[in-house]
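> sequence? don't have it. structure:
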């Protein structure tokens, strides 16, 4: 791994967290100093900061264990893994019904990150796949997730009025994006009509948490010559898939 931009303090914190997670409420400050080779004053500052952030917890005997903040990280990680497993199970049903590719993604800033895909049994293969990112405003997945973002936050995500265009059909300005997001917010469904790749269209619906937040989204993409014939049934199937995934 390239350590050009390595942060030594984080490496030290990682060592502390690893050790006390393996042996909770066993080690005091001096024990951690001796085992990790970190200077006592540096260790004191590190433990004080980690405790304040609730990354670790200290008991009456001044020994340490993992704190409540790391538990929330674990819950978030588990939720992410659970939704991917649930997606593959449920989306395979939708894929077989539509005979088209189904995708799962989440929002990262003003981009959409693809998490998983159920590929259709066709000769046509989409370029997008897990780990890839696209500008959120040109994708159905991204737009349906952006519709849950406050307009004040949109100003931070899109400080310029001009938007990046991938095709002639892509949205060109933030004004156009805001108008479309209002419609998407009301309808609960978003479309990409040749905005990423000319010749392909897409429909997407959000996956909601119990509190009503959009945690991810699913979509169905298909060649334009099939779109006019299948768009209505695709809209229904994707909405139903998102609803099933929202229950997990």
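Looks like it arrived, so ask away. All values reported here derive from a predicted model rather than from experimental measurement. Numbers count the residues shown, from 1 in each chain.
> Only C-alpha atoms from now on, for both contacts and neighbour counts.
Will do.
> mind listing the helices for the protein?
Per DSSP state H, the chain has helices spanning 8-22, 29-36, 40-52, 68-98, 140-146, 151-157, 174-187, 224-246. These are given in chain order.
> Let me have those in JSON lines, adding mean neighbour count as columns.
Written out in JSON lines, the entries for the helices of the chain read as follows (neighbours: other CA atoms under 10 Å):
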{"stretch": "helix 8-22", "mean neighbour count": "15"}
{"stretch": "helix 29-36", "mean neighbour count": "15"}
{"stretch": "helix 40-52", "mean neighbour count": "15"}
{"stretch": "helix 68-98", "mean neighbour count": "15"}
{"stretch": "helix 140-146", "mean neighbour count": "31"}
{"stretch": "helix 151-157", "mean neighbour count": "13"}
{"stretch": "helix 174-187", "mean neighbour count": "16"}
{"stretch": "helix 224-246", "mean neighbour count": "17"}
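> Who are the contact partners of residue 46?
residue 13 (CA atoms under 8 Å, 6 or more residues apart in numbering).
> err, residue 191, not the other one
The contact partners of residue 191, by CA under 8 Å, 6+ apart, come to 139-140, 143, 201-204.
> Not counting sequence-adjacent ones, nearest residue to the residue nearest the centre of the chain?
The chain has residue 106 as the residue nearest its centroid, 3.5 Å off, counting by CA atoms, centre = their mean. Leaving out its chain neighbours, the residue that sits closest to residue 106 by CA to CA, 6 or more residues apart in numbering is residue 216, at 4.4 Å.
> Kindly provide the distance from that neighbour to residue 76.
Here residue 216 is placed at a distance of 13 Å from residue 76 (CA to CA, to the nearest Å).
> got a list of what residue 84 touches?
If you count contacts by CA under 8 Å, 6+ apart, residue 84 has them with 104, 115-116.
> for those, which one is nearest residue 182?
The closest of the contacts of residue 84 to residue 182 turns out to be residue 104 (CA to CA; 22.4 Å).
> Can you tell me how far the closest one is from residue 245?
Distance from residue 104 to residue 245, by CA to CA: 11 Å.
> and for these two, which residues touch both?
Common contact partners of residue 104 and residue 245 (CA under 8 Å, 6+ apart): residue 87.
> let's bring in a second one:
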């Protein structure tokens, strides 16, 4: 965006909210000030305004959490996705076949925002929950939503070319990611083996709207010891689920 139309105060507020979201009830004014290198006077004004608006809340220990207004925004955000109800119904059918956790997510730039999850019987605790963001390149559900990008568009997302590592298995360079995406185009799905979290493997397929625009992704996630036996079955079922959601979705 052109600097002419950029509002620094809004950018600062957004950064502050991000920091508080990542560290709820852990940071005081001075902590946030030091962390973001914003002087105490300016930070006081920003936090006071955000608190007055209900975007953040200060507790009795003088630390901050997200406020109720952001909670209402989140509820409104989710309500606009009619796909959520369909996902809940159709994912349950796929889980009957594969019996592993299924997640629904939508990409925003270089990250995936998780919208919903339906769980199989596995006791495994996933590293992502609805409402969380995660690097797109380190997750199957993120990678599958990159397949429509040109190489130049991929470089715009990852200009450094070297990709941040979540585990030692995470794809490390944009050229390697590009090759994975070309294969995913041919297959109709993409796999990720312990790139987002050690011990977990995923397979994801794309969701399209009526205009054939890729709008979201859906994925199976399972423990590594189940992966060998279930990989092919999960790939087939996740593509079926994605096709069903594409038929019914209004993202």
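Received the coordinates, thanks. Please read all numbers here as calculations on a predicted model, not as lab measurements.
> Got a TM-score for the pair?
After superposition, the two chains reach a TM-score of 0.67 (TM-score structural alignment, normalised by the length of the first structure), with 176 aligned residues with a CA RMSD of 1.9 Å.
> wait, isn't the residue nearest to the centre of the first structure in contact with residue 116?
No. The pair residue 106 of the first structure and residue 116 does not pass the contact test of CA atoms under 8 Å, sitting 10.2 Å apart.
> preserved in the second structure, out of the contacts of residue 191 of the first structure?
Retained contacts for these in the second structure, judged by both residues aligned by TM-score structural alignment, their matches' CA atoms under 8 Å, are 140, 201-204.
> tell me the two of these that are most distant?
Largest pairwise distance in these, by CA to CA, is 10.4 Å, between 201 and 204.
> thinking again about what came up before, would you check how far apart the residue nearest to residue 106 of the first structure and residue 70 of the first structure are?
Going from residue 216 of the first structure to residue 70 of the first structure by CA to CA gives 22 Å.
> ok, now residue 21 of the first structure?
Between residue 21 of the first structure and residue 70 of the first structure the distance is 10 Å, computed by CA to CA.
> would JSON lines of the helices of the first structure with distance to residue 197 of the first structure be doable?
Shown next, in JSON lines, are the helices of the first structure (distance: least, CA to CA, whole Å):
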{"stretch": "helix 8-22", "distance to residue 197 of the first structure": "41"}
{"stretch": "helix 29-36", "distance to residue 197 of the first structure": "52"}
{"stretch": "helix 40-52", "distance to residue 197 of the first structure": "47"}
{"stretch": "helix 68-98", "distance to residue 197 of the first structure": "20"}
{"stretch": "helix 140-146", "distance to residue 197 of the first structure": "12"}
{"stretch": "helix 151-157", "distance to residue 197 of the first structure": "23"}
{"stretch": "helix 174-187", "distance to residue 197 of the first structure": "18"}
{"stretch": "helix 224-246", "distance to residue 197 of the first structure": "10"}
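> Out of those helices, the one nearest residue 195 of the first structure is which?
Evaluated over the helices of the first structure, closeness to residue 195 of the first structure peaks at helix 140-146, with 8.9 Å, by CA to CA.
> ok, and what's touching that closest one?
105-107, 111-112, 135-137, 181, 184-185, 188-192, 202-206, 214, 216-219.
> What about those residues, which are in strands?
105-107, 111-112, 135, 190-192, 202-206, 214, 216-219 (DSSP state E).
> Identify, from the contacts of residue 84 of the first structure, the entry nearest to residue 149 of the first structure.
Within the set of the contacts of residue 84 of the first structure, residue 104 lies nearest residue 149 of the first structure; the separation is 18.6 Å, counting by CA to CA.
> give me every residue that touches that closest one.
With contacts defined as CA under 8 Å, 6+ apart, residue 104 of the first structure is in contact with 84, 87, 114-117, 216-219.
> ok, residue 111 of the first structure - how many residues close by?
Other residues within reach of residue 111 of the first structure by the criterion other CA atoms under 10 Å amount to 21.
> how many neighbours does the closest residue to residue 114 of the second structure other than its chain neighbours have?
Of all residues not flanking residue 114 of the second structure in the chain, residue 105 sits nearest, at 4.2 Å (CA to CA, 6+ apart). When counting by other CA under 10 Å, one arrives at 26 neighbours for residue 105 of the second structure.
> any idea how far residue 47 of the second structure is from residue 105 of the second structure?
Between residue 105 of the second structure and residue 47 of the second structure the computed distance is 31 Å (CA to CA).
> Quick check, residue 181 of the first structure in contact with residue 147.
Yes. The pair residue 181 of the first structure and residue 147 qualifies as a contact (CA under 8 Å) at a distance of 4.9 Å.
> need the contact list for the closest residue to residue 121 of the first structure other than its chain neighbours.
In this structure, residue 121 of the first structure finds its nearest non-sequential neighbour in residue 99, 6.8 Å apart by CA to CA, 6+ apart. Contact analysis of residue 99 of the first structure by CA under 8 Å, 6+ apart lists 120-122.
> Over in the second structure, tell me which residue corresponds to residue 99 of the first structure.
Structural alignment places residue 99 of the first structure opposite residue 99 in the second structure (criterion: TM-score structural alignment).
> Next one: its match from residue 168 of the second structure, what distance?
Relative to residue 168 of the second structure, and taking CA to CA, residue 99 of the second structure is found at 28 Å.
> Next: residue 145 of the second structure.
Using CA to CA, we find residue 145 of the second structure at a distance of 22 Å from residue 168 of the second structure.
> How about residue 202 of the second structure?
Counting by CA to CA, the gap from residue 202 of the second structure to residue 168 of the second structure is 16 Å.
> And those two? Which one has more around it.
Using other CA under 10 Å, the more surrounded residue of residue 202 of the second structure and residue 168 is residue 202, with 26 against 12.
> Skip the chain neighbours and tell me the closest residue to the more buried one.
Spatial nearest neighbour of residue 202 of the second structure, chain neighbours left out: residue 221 (4.5 Å); criterion: CA to CA, 6+ apart.
> show me what contacts residue 122 of the second structure?
Contacts of residue 122 of the second structure (CA under 8 Å, 6+ apart): 99-101.
> got these as a markdown table, with distance to residue 239 of the second structure columns?
As requested, those are exported to a markdown table (distance: CA to CA, whole Å):
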| residue | distance to residue 239 of the second structure |
| --- | --- |
| 99 | 16 |
| 100 | 15 |
| 101 | 15 |
